[in-house]
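Chemist: This is the structure alone, sequence omitted:
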């Protein structure tokens, strides 16, 4: 039901307040109870011993009537559903769907990146920077695809960025093999995004190798991304690439990843260190910015248990008063 217009307070069912005068209508229009109909003993006033006793009985009757009215008012108040309206901060919203596609091939175990002054595996650096990037994207729907020999969805598209960041932090090499199926990983990311209703759809693909597994080629899938209107930002990870070293299957194919980005209308990034990776995450965050504050959704705290509890206490007091009468 509508609110009463009071600042910080409203009623879930304000029409319930129309029940308040119901006992008065019942008293006015229902026929009076016939004498002796209730089975109670009617004592003539002439037999009451003294005026003081009569006044005490009248006072007791007034207290019972007051308790009855208090009980009714509390019940109606609880039924009306009083609520406090609490302030809520506006959340950022952009209407974007972003799918991260992460290479989990065996080469991601190589220890040639640095974190907090110590050497770590590539995957550890990606987890740290990637999880931070995901948590900053509040207001977007984020998902995670992992790929190696096969591709799999580690986290479906969701506004719960914390759960996607946790899925990234829990990813382990070997879950989907140890080769590098870039085309299949990108294809699965596109499949999940194609059904999404957002205006802006983006894939952020990170790989440290060359496509050597799967059923599709990165270029063919990039053409599909372009036809679907989905941008693909690619990140080539690792200190060396195929332009530096000929014939090494464990270096990143930067040219293939550049082709994917340019074909789909995205951006290509070359990452050789952890600092490079952090800078790329900040760049993509800026490129896919444009987030505005969505209208805040008011938060309401129910207050009906208070009049409901008072009604229960009043009912107990009324029962006690009748027993001691």
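Modeler: That came through, no problem. It should be emphasised that the depicted structure is a prediction, and the values quoted were computed from it without experimental measurement. Numbering: from 1, shown residues only.

Chemist: CA atoms for contacts and neighbours, from now on please.
Modeler: OK.

Chemist: Just the buried residues of stretch 125-141, please?
Modeler: 125-135, 137-141 (16 or more other Cα atoms under 10 Å).

Chemist: Please read the previous query as pertaining to stretch 99-116.
Modeler: Quick answer for stretch 99-116 (16+ other Cα under 10 Å): 99-108, 112-114.

Chemist: and the end-to-end length of that stretch?
Modeler: 28 Å (Cα to Cα, to the nearest Å).

Chemist: who does the helix or strand containing residue 74 touch, helix- and strand-wise?
Modeler: Here residue 74, judged by DSSP states H and E, is contained in helix 51-80. Here helix 51-80 touches helix 305-323, going by 3 or more Cα pairs under 8 Å, 6 or more residues apart in numbering; DSSP states H and E.

Chemist: and the end-to-end length of stretch 236-248?
Modeler: 15 Å.

Chemist: brain fart, stretch 154-172
Modeler: 11 Å.

Chemist: Contacts for that stretch next, please.
Modeler: Contacts made with stretch 154-172 from outside it, assessed by Cα atoms under 8 Å, 6 or more residues apart in numbering, are listed as 97-99, 104, 127-128, 130-132, 134-135, 137-146, 192.

Chemist: try it again with 6 Å
Modeler: 127, 131, 134, 135, 140, 141, 142, 143, 144, 145 (Cα atoms under 6 Å, 6 or more residues apart in numbering).

Chemist: swap in stretch 235-250?
Modeler: Against stretch 235-250 from outside (Cα under 6 Å, 6+ apart): 206, 207, 208, 209, 251, 252, 253, 254, 269, 270, 271, 272.

Chemist: Against residue 188, how distant is the residue lying closest to the last one once chain neighbours are set aside?
Modeler: Meaning residue 272. In space, and not counting its chain neighbours, residue 272 is closest to residue 239: 4.5 Å by Cα to Cα, 6 or more residues apart in numbering. Residue 239 is 27 Å from residue 188, where distance means Cα to Cα.

Chemist: alright, now check it against this:
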């Protein structure tokens, strides 16, 4: 669809016709002197010939029309396209310490370790996020950026699946993971910075204390949701037979609760794969993606094309006038 931004320029279109029909200037003297009879006969022949539009005048007229339309700023509206609005900058910090290999979860009716369950639930969560930039931090003895913030959820999901226990060391540096998340989220809109921290233990490594990192996260408006992973009870075989133990005895729930409370986030306890799925459904509600897509129509300005066309016709009129002048000189 074509639309003119400044349509009032079109009132100038008939200006050449108005100038054409204006009364011609008359000579002040009553007599016209001719040097010889040949010039008089030549003048009479031209007066007798009917006036027809010539090529130079036609080119000038075309140049004027294109110039006026260019000045009216024509814009072509393309077909509407759907654009997903920008959502949140969301970082997921995943614990890869040695304790994540404890098989106290069930996945597809089969025993699974904590990391396998976490990756399975994370995969669905990541694929359902639209309009969010998602990044992955992995941490053990140290914290590393596995994937920077990106809209490419397919690649992010692949990198999550490639993470393995021990990649970042055997211990748990919760404070370093939060600190790295704050660094990667700096200079982002303050109401859209979210870090989801998943761990099954306590802070046993790192240079930054978790409580200090939480205070700094709050000052930077980074909301931290914490997820404690691990079952409360597990049957293991011992020398004296089956024995029930608590595989999550090392989980520092008080620390995770304090981090979440300090930053305006929520603490969640995941004792099973089903708990993890429910937690991420809750996180979807707490940190919703944009509800509605935005429809936009691409705009293409035609000003430069019409302006270029006007210049071309103006050049053609000058060339045609010059050729006509040479032809008349040759005939004379």
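Modeler: Alright, I've got the coordinates. Because the structure is a prediction, the values reported are computed rather than measured.

Chemist: Can you list which of the buried residues of stretch 99-116 of the first structure are found in helices?
Modeler: Taking DSSP state H, every one of the buried residues of stretch 99-116 of the first structure sits outside helices.

Chemist: Arrange the residues you listed in JSON lines, one row each, with distance to residue 315 of the first structure as further columns.
Modeler: Shown next, in JSON lines, are the buried residues of stretch 99-116 of the first structure (distance: Cα to Cα, whole Å):
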{"residue": "99", "distance to residue 315 of the first structure": "59"}
{"residue": "100", "distance to residue 315 of the first structure": "60"}
{"residue": "101", "distance to residue 315 of the first structure": "63"}
{"residue": "102", "distance to residue 315 of the first structure": "64"}
{"residue": "103", "distance to residue 315 of the first structure": "67"}
{"residue": "104", "distance to residue 315 of the first structure": "66"}
{"residue": "105", "distance to residue 315 of the first structure": "70"}
{"residue": "106", "distance to residue 315 of the first structure": "72"}
{"residue": "107", "distance to residue 315 of the first structure": "73"}
{"residue": "108", "distance to residue 315 of the first structure": "70"}
{"residue": "112", "distance to residue 315 of the first structure": "74"}
{"residue": "113", "distance to residue 315 of the first structure": "71"}
{"residue": "114", "distance to residue 315 of the first structure": "70"}
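
Chemist: Among those, find me the one that's closest to residue 22 of the first structure.
Modeler: Nearest to residue 22 of the first structure among those is residue 99, at 59.5 Å by Cα to Cα.

Chemist: wait, what's in contact with that closest one?
Modeler: 142, 143, 144, 203.

Chemist: Please say which position in the second structure it maps to.
Modeler: Matched by TM-score structural alignment, residue 99 of the first structure corresponds to residue 91 in the second structure.

Chemist: if I look at its match, how far off is residue 65 of the second structure?
Modeler: 57 Å.

Chemist: Could you do residue 95 of the second structure as well?
Modeler: 69 Å.

Chemist: And residue 279 of the second structure, by the same measure?
Modeler: Noted for residue 279 of the second structure: a distance of 66 Å to residue 65 of the second structure, by Cα to Cα.

Chemist: Just give me the neighbour total for residue 48 of the second structure.
Modeler: 8 (other Cα atoms under 10 Å).

Chemist: burial measure for residue 226 of the second structure, as a count.
Modeler: Neighbour tally, residue 226 of the second structure, other Cα under 10 Å: 25.

Chemist: correction: residue 156 of the second structure
Modeler: The burial count for residue 156 of the second structure: 22, using other Cα under 10 Å.

Chemist: Could you confirm it falls within a strand?
Modeler: No - counting by DSSP: H, G, I helix; E, B strand; the rest coil, residue 156 of the second structure is not part of a strand but helix.

Chemist: quick one, helices of the second structure?
Modeler: 15-21, 37-48, 55-71, 114-128, 153-162, 174-185, 210-219, 253-263, 273-286, 303-331.

Chemist: between those helices, which one is nearest to residue 5 of the second structure?
Modeler: When the helices of the second structure are compared (using Cα to Cα), the closest one is helix 55-71, at 9.2 Å.

Chemist: buried stuff in the closest one?
Modeler: 56-57, 59-71.

Chemist: likewise stretch 302-319 of the first structure?
Modeler: Applying a neighbour-count criterion of 16+ other Cα under 10 Å, one finds 303, 304, 307, 308, 310, 311, 314, 315, 317, 318 buried in stretch 302-319 of the first structure.

Chemist: Okay, residue 214 of the second structure and residue 164 of the second structure: tell me how far apart.
Modeler: Look at residue 214 of the second structure and residue 164 of the second structure: by Cα to Cα, they are 27 Å apart.

Chemist: Would you mind finding the match for residue 69 of the first structure in the second structure?
Modeler: Matched across to the second structure, residue 69 of the first structure falls on residue 61, judged by TM-score structural alignment.

Chemist: Skipping adjacent residues, who's closest to that match in space?
Modeler: The nearest residue in space to residue 61 of the second structure (Cα to Cα, 6+ apart) is residue 16, at 7.8 Å.
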